[in-house]
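> What follows is a predicted protein model with its sequence.
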Amino acid sequence: MLFFTSELKTYNIHAADGVMGKVKDLYFDDEKWAIRYAIVDTRKWLPGRRVLLSPSSFITLNENDKHLEVEYDKEKVRNSPSISEESAVSKDVEDSLIGYYGWSRYWTGNMLWGSNDRPLAQFPPAEEPQPEVFDQQLEAQSQYNLRSEDETIEFKVHADDGKIGTVADMVFDSEYWKLRYLVVQDSETYTKEQYFVYHTDQIESVDWFERDIYIKGTLAETKNVTKYNSKDMILTSISRSNRP
């Protein structure tokens, strides 16, 4: 199913022994645009810690009750590698989390989730790679950078010959946890809601420093698509268009 990332950040996260907190942000990689971690606001029970959970630890996304269920209890999360709220999520941090939880190394192999193609699959314990394999993994890992969904909202979106608008939301699928679409508010109609939707495959390049996203095509071509006067019908519309 398709969901807005903004909606996911209103969901509670349910550990095996109770509510853990809410989704505070999402980190995605800038190569395949897959959500690699949910950042959890753990509130008072685990202050001063940044908790990252891979989608491979998710069990269900409950749309009716607005919660995301994970397979761990709070003690498992409490004993995970400590990441301060101020520190960056470095490659060493990722490796420590993967080693602790046994998640798949998503940057290996040709599939979206490394050697496993489904983040919701139950992964076997990670095996210690041989030295030459480990070197290859490090080289592949260096090609990926994690980006914040929260910080990407309001990036300027451009066609080849002008500005289209700004990122208002993103759409992901709950099977592969990949960002599929950008929801862009038209720059000419800030006094009222009007949105365009672009598949992430249409992205030509991103300037992460200047906060600019470039979509393939001219302004005339990129605006010659369905316009939405509210976000309410976007998911229904694109879900219908993706049916066989």
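Okay, I see it.
> From now on I want contacts and neighbour counts done on CA atoms only, so please keep to that.
Noted.
> At the geometric centre of this structure, which residue sits there?
Per Cα atoms, centre = their mean, the C-alpha nearest to the average position across the chain is that of residue 35, at 2.7 Å.
> Strands of this protein, residue ranges please.
With DSSP state E as the criterion, the chain has strands at 2-4, 12-15, 18-29, 35-41, 51-53, 58-62, 67-70, 146-148, 156-159, 162-173, 179-186, 195-199, 203-207, 212-215.
> How many neighbouring residues does the residue lying closest to residue 211 once chain neighbours are set aside have?
By the measure of Cα to Cα, 6 or more residues apart in numbering, the closest residue to residue 211 outside its immediate chain neighbours is residue 155, 5.0 Å from it. A count of neighbours around residue 155, defined by other Cα atoms under 10 Å, yields 19.
> quick revisit: want to throw the strands of the chain into TSV with distance to residue 138?
Rendered in TSV, the data for the strands of the chain read as follows (distance: least, Cα to Cα, whole Å):
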stretch	distance to residue 138
strand 2-4	32
strand 12-15	31
strand 18-29	15
strand 35-41	17
strand 51-53	21
strand 58-62	26
strand 67-70	28
strand 146-148	15
strand 156-159	32
strand 162-173	27
strand 179-186	24
strand 195-199	30
strand 203-207	24
strand 212-215	28
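> now for the ones you listed, which one comes closest to residue 104?
Among the strands of the chain, strand 35-41 comes nearest to residue 104, with 10.7 Å by Cα to Cα.
> Compute the inter-axis angle for the closest one and strand 18-29.
140 degrees (axes from the mean of the first three to the mean of the last three Cα atoms, to 10 degrees).
> want to compare, so here's the second one:
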Amino acid sequence: MQRSVNSLIGYTISAKDGKIGKVSEFYFDDHTWTIRYLVVETGNWLNERKVLIPHSALGLTDWLSETFQVNLSMEQIRNSPDTETKKTVSRQHEIDLYNYYGLPVYWGDVYNDGNVGIIPFPPMIDSISTTKENNSTKRTKEDPHLRSTHNVEGYNIQSNDGEIGHVEDFIVDDKKWNLVFLTIDTHNWLPGRKVLVSPQWIKKIDWNEEKVYVNLSQESIKNSPVFDPDVQITDEYEKELFGHYVGFINHIK
């Protein structure tokens, strides 16, 4: 099932032996667009400390009570490596975290730099690039391409012929934990309208300027199937949406 990422903020995280806090945001891999971590605010339990929970540590989810079960004990989480969530999570910290929990790592050598997930995203995602970041801040093994969903909200969306709005939310597949759509608020351009953009339609992202460039025209977006955030996304709607854009997308060489 596909769900709004923002609707998952505030979900309770329950360890094997008790509740530890609530979800405040998610970290995703910006090459595969897969959620890798839940950021949990522990409140009074750990003196307001935030902890990272690898998504691979998740157990069953109780959607009715809005609770994520994790296959970890409270003691394990209490003694886990500290994480400075306001800074980039380094690969070394990830290694320490996975080693501590005894979990298999998600990264591999599918990509040449070895810094991204083992499940590659569809080919077009390989075309995503940065502008200033490529020139001024070279990616290293200390930067595993992790991005905060909270931080990316608000990024401007630029079509081939003009700005269309900003990122308001994400849609996540609750089985595979990949981000299948970005929800775009077009209120300054199309008042009262929200549209969905697949990561496959992104041609580049300028992380410094906080802009996402999509390989779509304003006209194609304006005439896209109506999206209602209060209605569950169906397979039929997805087919209609992707079918609509087939004739508009200019494949990147």
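Nice, I can see it. What you see is a predicted model; the values in this text were computed from it and never measured.
> ok so, going back, my guess is the residue nearest to the centre of structure 1 contacts residue 26. True?
Yes: between residue 35 of structure 1 and residue 26 there is a contact under Cα atoms under 8 Å: 6.6 Å.
> Who are the contact partners of the closest residue to residue 181 of structure 1 other than its chain neighbours?
Ranked by Cα to Cα, 6+ apart and with sequence neighbours excluded, the top spatial neighbour of residue 181 of structure 1 is residue 199, at 4.3 Å. By Cα atoms under 8 Å, 6 or more residues apart in numbering, the contact set of residue 199 of structure 1 is 180-182.
> go on, residue 65 of structure 1?
For residue 65 of structure 1, no contacting residues are found, by Cα under 8 Å, 6+ apart.
> Give me the buried subset of the contacts of residue 199 of structure 1.
Among the contacts of residue 199 of structure 1, those classed as buried by 16 or more other Cα atoms under 10 Å are 180-182.
> Residue 203 of structure 1 - how many residues pack around it?
Residue 203 of structure 1: 18 neighbours (other Cα under 10 Å).
> How much space separates it from residue 222 of structure 1?
Separation of residue 203 of structure 1 from residue 222 of structure 1 (Cα to Cα, to the nearest Å): 11 Å.
> what do those two both touch?
Contact with both residue 203 of structure 1 and residue 222 is made by residues 215-216, according to Cα under 8 Å, 6+ apart.
> on that earlier part again, what is the equivalent residue in structure 2 for the residue nearest to the centre of structure 1?
In structure 2, residue 35 of structure 1 lines up with residue 35, judged by TM-score structural alignment.
> what's near enough to touch the closest residue to its match other than its chain neighbours?
Excluding the flanking residues, the one nearest residue 35 of structure 2 by Cα to Cα, 6+ apart is residue 28, at 4.0 Å. By Cα under 8 Å, 6+ apart, the contact set of residue 28 of structure 2 is 34-37, 145-149.
> Which among the residues you listed count as buried?
With burial judged by 16+ other Cα under 10 Å, the buried subset of the contacts of residue 28 of structure 2 is 34-37, 145-149.
> Turn these into a markdown table, columns for distance to residue 234 of structure 2.
A markdown table is the format used below for these (distance: Cα to Cα, whole Å):
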| residue | distance to residue 234 of structure 2 |
| --- | --- |
| 34 | 21 |
| 35 | 21 |
| 36 | 25 |
| 37 | 26 |
| 145 | 30 |
| 146 | 29 |
| 147 | 27 |
| 148 | 27 |
| 149 | 23 |
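> quick one: buried residues of stretch 25-43 of structure 1?
For stretch 25-43 of structure 1, the neighbour count (16+ other Cα under 10 Å) marks 25-30, 32-42 as buried.
> For stretch 138-150 of structure 1, measure first residue to last.
Chord length of stretch 138-150 of structure 1, first to last residue, is 27 Å (Cα to Cα).
> Now do it: distance to the chain's middle.
Its chain's C-alpha centre lies 12 Å from the corresponding centre of stretch 138-150 of structure 1 when counted by Cα atoms, centre = their mean, to the nearest Å.
> Grab the nearest non-local neighbour of residue 245 of structure 2.
Computed as Cα to Cα, 6+ apart, the closest residue to residue 245 of structure 2 that is not its neighbour in sequence is residue 220, at 7.0 Å.
> Would you state the helices of the stretch 1-150 of structure 2 in chain order?
For the stretch 1-150 of structure 2, the helices defined by DSSP state H, counting those that start in this stretch cover 74-78, 91-101, 132-136, 149-152.
> how about those helices in a markdown table, adding distance to residue 169 of structure 2?
Formatted as a markdown table, the helices of the stretch 1-150 of structure 2 follow (distance: least, Cα to Cα, whole Å):
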| stretch | distance to residue 169 of structure 2 |
| --- | --- |
| helix 74-78 | 28 |
| helix 91-101 | 26 |
| helix 132-136 | 24 |
| helix 149-152 | 8 |
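> who wins for proximity to residue 175 of structure 2 among these?
Ranking the helices of the stretch 1-150 of structure 2 by proximity to residue 175 of structure 2 (Cα to Cα) places helix 149-152 first, at 18.1 Å.
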